[in-house]
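Peer 1: This is a predicted model, with the sequence first.
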Amino acid sequence: MFENKFNALRRGCSTVAIALALTLAGAGVGHAETKPVLFNIAPKNTAQALLEFSKQAGIQLLFPYDEATKFNAPALKGEFSREAALAKLLEGTNLEIAGVTDKTISLRVKSKSTEQSHNDTTQDVVEVIVTGTNIRGANPTSPARVMGRREIEDSGFSQVGDVIRSLPESFSGGQNPGVIGASSASIGNQNLTNGSTVNLRGVGTDGTLVLFNGRRMSGDSFFQGADVSAIPLSALQRIEIVTDGASAIYGSDAVAGVVNFVLRRNFEGAEVSARTGAATQGGASEKVFTALGGRTGADSFLLANLEYAEQGAVRADDRDFTKAAPADHWLLRPQTRKSLLVSAGRDFGGDARLSVDALITERRSATRSRRTATTTPTVGEVFTPSYNIASALEFSLPGDWNLRATAAASGSRNSTWSGTLLATASFTSRKNSVRYGEVTADGTLFTLPTGPVKAAIGGGFRREDYRNNRAPSSSYIEPTRDVAYLYGEALFPLVSPSNRPGLNALELNVSFRAEDYSDFGQSTNPKVGVRWLPTPDVTMRASWGTSFKAPSFTQMYQASIVAIYQANILGYSGTGTALVTSGGLTELTPETSESWTFGADWKPARWPGLKVTTTYFSIDYTDRVVQPIPNLAVGLSDPIYSSFVETPSSARLAEVLASADITYNYSGGSYDPTKVVAILHNTYQNASSQTVRGVDLGYRQNVQMGRHDIDLFANATWLTLQQQTVAAAPEQTLSGTLFNAPDVKARAGASWRRARWSATGTLNYVDDIRDTGVKPERRIASWTTMDASVAYRFEGPGVFGDGLKVVASVSNLFDRNPPIALSPATTNPGLTYDSTNASILGRFASLTIVKAW
């Protein structure tokens, strides 16, 4: 039944999205000069002059604020067309117009290279970062990193998941391909569906909010972290990563940060590409085919992307490093992906604008595992269709106010068949979906002598659904929650941009969000951010705020299980039996956090193209939901678990058994209530806390040497992640240990361009970690790999002419095997490596051919 409904919805979404996109697309490309406007702008800093221009011209202006503060604009008095007025204000700056519509003008930093190919998008439009604020044009007070189109292409990756896992801020554990045997460190370290998730700071895939073109994506599978593997890399303009708590803006899940995948809405033309590759040690064959088309006009745009991808398996006998494991055990799973994306928009008469984004995907992945050579292999298949569709209608209001109404729906389903070759396969199904509508208004409240005070206010309603299996399965649940919310944000310019030393500019950002959940209650979260420019070259920023994560459906509504054991198995010194409870708990409350960040950005005018950033971050994450007794063998003997032990009456025993959905008897005999000595409560509870402290460093510089264009870059993260599982337990340091985030992770390299050639080399570093699964603990060595790519762009007539590019890429160029870790082999014989911090892929070589028109 559900499959038919899901497929019907998928076909319907595709049809509606394509039809709407084609309807919206019919508009011209040219921009006629506008009628004269009476301007009266005094000489001032260019950033302040551009804000005044935006107000007097009645148009939204998006521009790199930090760059504009480095220049001064002349007086502008009299009647000018907006084009002529803007040209005068930009004289002598390094800014230029990147895009124009009837209601928006985008500026960017001028490119230093004049040798761009037809339809080349590697020079990124530099606009204000849209993630982390509801105010148009607001400057971020939280640490924010942007991977632009050029950086995405230079990475040599073909999948969004690979890009995210390469970032120093992101931990590769959690729900990600290749994770094997890591659930001993965290129940969330499992590769259930071969999806890719984002795990900022290593706090868990459910602690990072993921947005697709600014819209919330649904969770996926058992742990409900958003799967980003379906997002086509070829359709992205940039990836924005805010590494700060952001529940005051976005609500639940934005504890460690927010990642927003932004589409190439300014793409003009058509592009097809084909990529093939394989691991040189064997396996992991890859084929990716992409077709991309776009059109931008004076009042409309259209982007469409179609992608098909295949990826082969890596078997244990493909690697000398894992020869001791059963030969047909898969280290990396095979899979196929298909996706259709359509994004379109149109400006109706200048006062109303409509846009729609639709992404329909399906992914199939197979599994094959064998613990030892004598055991029967377990095989399976996972089918994961998903959809993300959203529409926004914007209206221009009096003054510079803007009203935006958004409706969005996102969902995914995992249908899994698994079993042995000699037995009938079992079937499980999980479904996640989210639907919401919200309205936001933003604009200028009033104007101070230091500048306009801007604000945003809005609210909405969201419905989230989850289904685990199907009735009448004992594990069947199908809960729903409704969320109503209100939010507000204000930006105060305390000191206007000027050339005064030590106090060039100062801004204060204040935001809040209140949410009311139908199943557990309310959560209200504030945030305060400060942005201070002591000089035009230096930006100091600080933020404080609280965030939260709603308990997952699994944690609240999973079937209640009671298991009966001999008490001595659980650490009891006498005879008798004991009950162990597990499963969901409807009385759970949200996980909460308090975040601090302090940072600085240096962009010296004397060295254009250089940017250095540093950020200190701190997260206190409390009330984390866990099953509090990770080792049942000491549940009745270790005093730290005494608060979870109950000495029951006969009536209490009857109550607990009657409330169980599933009962197992592992005691070896019949149940006798008179012999029960204790109940051990291991249901999900708000019992754990974590702290994360660390520093991010970033460096990027563009260097021009004659006809050579060189980009240098480096990013590194130092962090300490500590956890207290229950209040009575000692605090443990998780970072730098097996199956947890490393203490240090870094990525650095250089990209070179000249005429038709370009090349990139990148070093990746993962710090050494401790193997805590062996006694005494053993050091697992650090892991350093190198990636490289070379591209050539053809010119001239014919097939090998303008728009044709060939790219050769190699990841792990020197074929470094993962460092040896002994303890993983105790549960997975022959697999002696940490699958969350090192990849078994080895050297992977690929060739990509791109043709653009």
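Peer 2: On my side now, so go ahead.

Peer 1: contacts, neighbours, all on C-alpha from now
Peer 2: Will do.

Peer 1: In contact with the closest residue to Lys611 other than its chain neighbours, which residues?
Peer 2: Nearest residue to Lys611 in three dimensions, chain neighbours excluded: Lys603, at 4.7 Å (Cα to Cα, 6 or more residues apart in numbering). By Cα atoms under 8 Å, 6 or more residues apart in numbering, the contact set of Lys603 is Asp537, Val538, Gly609, Leu610, Lys611, Val612.

Peer 1: Next up, the contacts around Gly132.
Peer 2: Taking Cα under 8 Å, 6+ apart, one finds Pro140, Ser142, Val242, Ala246, Ile249, Val258 in contact with Gly132.

Peer 1: Check His708 too.
Peer 2: So His708 contacts Trp752, Arg753, Arg754 (Cα under 8 Å, 6+ apart).

Peer 1: then this one, side by side with the first:
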Amino acid sequence: MVRGLAFCSSAIGALALASAAQAQATSSSQTSGTGDVPAAVAGSSEQGGLSERNAADIVVTGSRLTTNGNNLPTPVTIVSTEALLRNTPTSVPDALKKLPAFALSRGTAVQGDTTDNATGAYLNLRGIGIQRNLVLLDGHRVPPTSYTGAVDTNILPQMLLQRVDVVTGGASAVYGSDAVSGVINFVLNTKFEGLSVQAQRGLSTYGDAPSWRAGAAYGMNFAGDRGHVMASFEHYDQNGFLKEARKSGRAVYALAGSGTTADPYRLITNARNSAIGFNGSIFSGPLAGQQFVAPGVVGPFQHGTTQGAGLESGGDGFYGKNSSAAADVTTDQAFGRADYAITDTINIYAQGFWARSKNFNYFYPFLFNPVVVIGNDNAFLPAALRPALGGPFVFSRVFDDAEHRLAIKNETTSWQAAAGLTGSVGEFKWDVFYQHAQSTSRNQGLGFGVAANLFASLDAADEGLVRSGVANGNIVCRANVTNPGSHPGCVPINPFGTSPATQDAALDYIYGSIYNQPRFPLDNVSASISGTAFDNWAGPVRFAVSGEYRRLGMDITTGIPGSALADCTGIRFNCVQGTTTYYYGGGGITPVSAHQTVKEAAFETEVPLLANSAIGNASLNGAVRYTDYSTSGSEVTWKVGGDWSPLEGLRFRGTRSRDIRAPSLYDLFQPATLANSGYQDVHTGFNGLVQTQTVGNSSLTPEKADTTTLGLVFAPSFIPRLSISVDYFRIKMKDVISAVDGRTQVVQRLCEAANGTGPYCDLYDRPLAFSNRSLDNAPTRVRSTQLNGATLKTWGIDTEINYSAPIGADNRLTLRGLAGYQPQLTTVLIPGTDPIRNGGVASIQQGGGISKLRLTGFVSFASPHWSVDVQERWRSSLRQDANRSVVYNIPKVPAVAYTDITLTAFLDSDRDKSIFLSVQNVFNKNPPVYVTSAFSGTPAFQYPSIIGDDVIGRYFSVGARFKF
């Protein structure tokens, strides 16, 4: 903490390090595409409260009232996209994730899965969930790309973005559901003129992760400046890399131990699974414990140093080899807009965008797990070895060739068509808006074994020996001889110490892919009117009234290349007809189609209370919204806020709000899937197999959050261009939606405590009344579903400092600093269970842990011919685990800082043409090692670092930006 405070104190001078890029934007905002936003606002935060912002009124996210951002009671951080991309050239979302308000945001360094696009750019405010902040494009909702309801921000157009407004307080009353932790509004520059082109290339210091970006944008006026058109297209591509490409990835870390005082968790390297090898291991019979050391040759399994729980350091065992440390990402974004002034007071516009985002990452090698049974008469086994095996034997192995690793491939395509009218009548402004938008994702798992194909391929036989008892050397799949045509295309595989590279045909046969394709269509129509209702003793009383109707759908299709159940005809081992699922080692999403309609009406007002009085100026802001969901009924959200300026340069502000997040359509309508599972019943004492059902819950209601913010903005007149803001926030959520499994003892006891009533008892189907405790009343079905049973609490303090000063006649120094202190992030998943305290914790389980203190600073120096921008990012150290009873003999995950520098040369006096060199992670700082206890006893597949730390290392980008 001392080091953190030392850094913080130095950052107070340099903790403002962002507007530097903005100072430059200040002088060029009218010529380089930053549009009609006041330069100070476009380049820095609303919280800074710079006096020159009063020069213009703009619509700042956080209120539907046209206002200067400095006067809002709700904290809003405003950052120009020019500044974001100057310091982080890869993308606007990548740059946003470096700000302290964001924690646990997803990106290419997050491991993917087969059901959702985990490696997309999903932003997470406060670390409380990617689904609990609302993403807007120019003030309008963007359709989800994930089952959670979250948006992959890689799909948003970037070339014509002007700025990003980040509301760091609840805003459901103003903008609707999901704005629990805040709103992220990507604001377009609708007045762009001219032609802008850009191109860049990037490469890591290790010679990998190459990237390139190219884009163009054009805008012009027509019809005597009554009309305006603009369009853009941009392409970005970056390759990922395997974890072995970095030192920490090659070390193969794992946690050994059990987390007790007698056996604390300890970090080991060169970790291996002590049982399974890459060439095949034997688990039963006279040769149990042996492995295949060469094709058909059995030898001893070389063990490393025992670490307990089936884990060794060194030896021949299996480990998570050749998985991705970062995924490939490719994005294409196209945007077009036209607007025309029909009259002096009415404007019509139409706009649309199309975008595609692709992600790909390797998961881990294909493993025969659980183990399989193979006959000792397998044709690939030498005749001399077969008697020594003693009959059919249990076997497992790993295939780790590059062509047949498990991999995750995601592609999301989104498009939007929208049109609207804006106008004014006297003092009143109005608008009407309609959009149709759609996001379609294809989430694909590659290299998953097809059960029946695998089992048929493993049962290899000599064709002549099976047919006539005389061997002919032609090795085939036995099932196709005993049951001709039962498994067309079957290619026998030799798993006994043979290199997979020599068996491509067999591996191609046993591997398959599984995919799901969710489509989210959105139709949205809205209208609003705002203006001044009347003047009171202190000034104009302003209001905004809005209404909205939207229809959101979800259609999921899935694809498998054959029957959903295995055809076991002719297969002797492993396969069970009609019960073994077609995919071996993989799962899928069941098809579903559902929709919901939402009707909303909202009112917002701002009432001045004091104006130029002896005790200063003061105003009150309030909003209320009525929302009716076709799926979960009606809800009312509200916000009350106020600000008071007792003297010039000092302002106090605060808000209190009720915010909601509605359950996603998948939460509500996830189709039922059935399985048989082990179960011990507290109620009757039954212990055995029971049918289990995983299903959505159509009775879910919205999550509810109460948010409080209190803050001050200080912009002293005796230090021009300095502003300091400090804001406290507290969020308490109830009815939080979380997965609940009726098999767990905790859930069963909650039902017992309720004497058979309440939501937890709905998870059990019993044939008799609850009062019957005989074995005859054991449940016939136990459910796993989503319930409104969890709670979440967090609080913290945000600080921002901005300063800008001229240096000589033509130079400018700009400083900006942002600090986020968030010591609490506590979740209770099920009432009566211990809270999970993730504040200051590295754990990625149950939502994930966050560092208590996060700092980002920006410094910029700009002259007429060149500029230099520096960004510094730091986070505090982290405890290993949220569970205080778990014992580690490893220290905390250390604090870490990353430095980015960009040098820009201007080729003309207007700074419209420039070339740049950007170096991110200048000092090539490696991420501190972290391995979650979820992988204790198993060599981890994912890269050993926390979410948000830099796994790429030093990265160089060179490029050019020209505007004509």
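Peer 2: Received, thanks. Computed from a predicted model, the values in this text were never measured in an experiment.

Peer 1: ok, back up a step: lining up the contacts of His708 of the first structure with the second structure, which overlap?
Peer 2: Among the contacts of His708 of the first structure, the contacts conserved in the second structure (both residues aligned by TM-score structural alignment, their matches' Cα atoms under 8 Å) are Trp752, Arg753, Arg754.

Peer 1: Tell me the most packed of the residues you listed, by neighbour count.
Peer 2: Arg753 (20 neighbours; other Cα atoms under 10 Å).

Peer 1: Cys8 of the second structure versus the aligned residue in the second structure for the residue nearest to Lys611 of the first structure, what's the distance?
Peer 2: The alignment partner of Lys603 of the first structure in the second structure, by TM-score structural alignment, is Ala715. Ala715 of the second structure is 20 Å from Cys8 of the second structure, where distance means Cα to Cα, to the nearest Å.

Peer 1: related to what we said a few turns ago, want to try TSV for the contacts of His708 of the first structure, with distance to Ser846 of the first structure and secondary structure as columns?
Peer 2: Compiled in TSV, these are given as follows (distance: Cα to Cα, whole Å; DSSP: H, G, I helix; E, B strand; the rest coil):
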residue	distance to Ser846 of the first structure	secondary structure
Trp752	20	strand
Arg753	20	strand
Arg754	22	strand
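
Peer 1: Now do the helices in the first structure.
Peer 2: 2-24, 46-57, 65-68, 82-90, 149-154, 160-166, 247-250, 553-557, 650-659 (DSSP state H).

Peer 1: The second structure: matching residues for the fourth one?
Peer 2: Following TM-score structural alignment, helix 82-90 of the first structure has no partner segment in the second structure.

Peer 1: Check the second one too.
Peer 2: With the alignment judged by TM-score structural alignment, no segment of the second structure is matched to helix 46-57 of the first structure.

Peer 1: Mind giving me the packing neighbours of that helix?
Peer 2: strand 37-41, strand 60-62, helix 65-68, strand 72-73, helix 82-90 (3 or more Cα pairs under 8 Å, 6 or more residues apart in numbering; DSSP states H and E).

Peer 1: for the stretch 51-200 of the second structure, what spans make up the strands?
Peer 2: 76-80, 133-137, 140-141, 161-167, 182-188, 194-204 (DSSP state E, counting those that start in this stretch).

Peer 1: Next, the mean deviation of the fifth one compared to the first structure.
Peer 2: After superposition onto the first structure, strand 182-188 of the second structure sits on average 0.6 Å from its aligned residues (mean Cα distance after the TM-score superposition for the first structure).

Peer 1: what sits up against that strand?
Peer 2: Contacts for strand 182-188 of the second structure (Cα under 8 Å, 6+ apart): 61-62, 125, 132-139, 160-171.

Peer 1: how does it look with 7 Å?
Peer 2: With Cα atoms under 7 Å, 6 or more residues apart in numbering as the test, strand 182-188 of the second structure has contacts from 61, 133-139, 160-171.

Peer 1: swap in the longest one?
Peer 2: Residues external to strand 194-204 of the second structure that are found in contact with it (Cα under 7 Å, 6+ apart): 209-220, 952-964.

Peer 1: coming back round to it: let me have the contacts of Lys603 of the first structure in TSV, adding neighbour count and distance to Phe39 of the first structure as columns.
Peer 2: Below are the contacts of Lys603 of the first structure laid out as TSV (neighbours: other Cα atoms under 10 Å; distance: Cα to Cα, whole Å):
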residue	neighbour count	distance to Phe39 of the first structure
Asp537	18	29
Val538	20	31
Gly609	17	33
Leu610	18	35
Lys611	18	34
Val612	18	37
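
Peer 1: Could you save the residues you listed as CSV and add columns showing distance to Leu341 of the first structure?
Peer 2: Below are the contacts of Lys603 of the first structure laid out as CSV (distance: Cα to Cα, whole Å):
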residue, distance to Leu341 of the first structure
Asp537, 40
Val538, 40
Gly609, 34
Leu610, 35
Lys611, 34
Val612, 35
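
Peer 1: in the first structure, what residues pair with stretch 255-262 of the second structure?
Peer 2: If you align by TM-score structural alignment, stretch 255-262 of the second structure falls outside anything aligned in the first structure.

Peer 1: Check stretch 858-874 of the second structure too.
Peer 2: Against the first structure, stretch 858-874 of the second structure falls on residues 749-765 (TM-score structural alignment).

Peer 1: wait, which of the helices and strands packed on helix 46-57 of the first structure is closest to Tyr621 of the first structure?
Peer 2: With Cα to Cα, the closest approach to Tyr621 of the first structure among these belongs to helix 65-68: 32.9 Å.

Peer 1: Wait, His681 of the first structure touches Ser643, no?
Peer 2: No - in this structure His681 of the first structure lies outside contact range of Ser643 using Cα atoms under 7 Å: 9.0 Å.

Peer 1: Between the two, point out the one with more neighbours.
Peer 2: Counting neighbours by other Cα under 10 Å for His681 of the first structure and for Ser643 shows that His681 has the greater number, 22 against 12.
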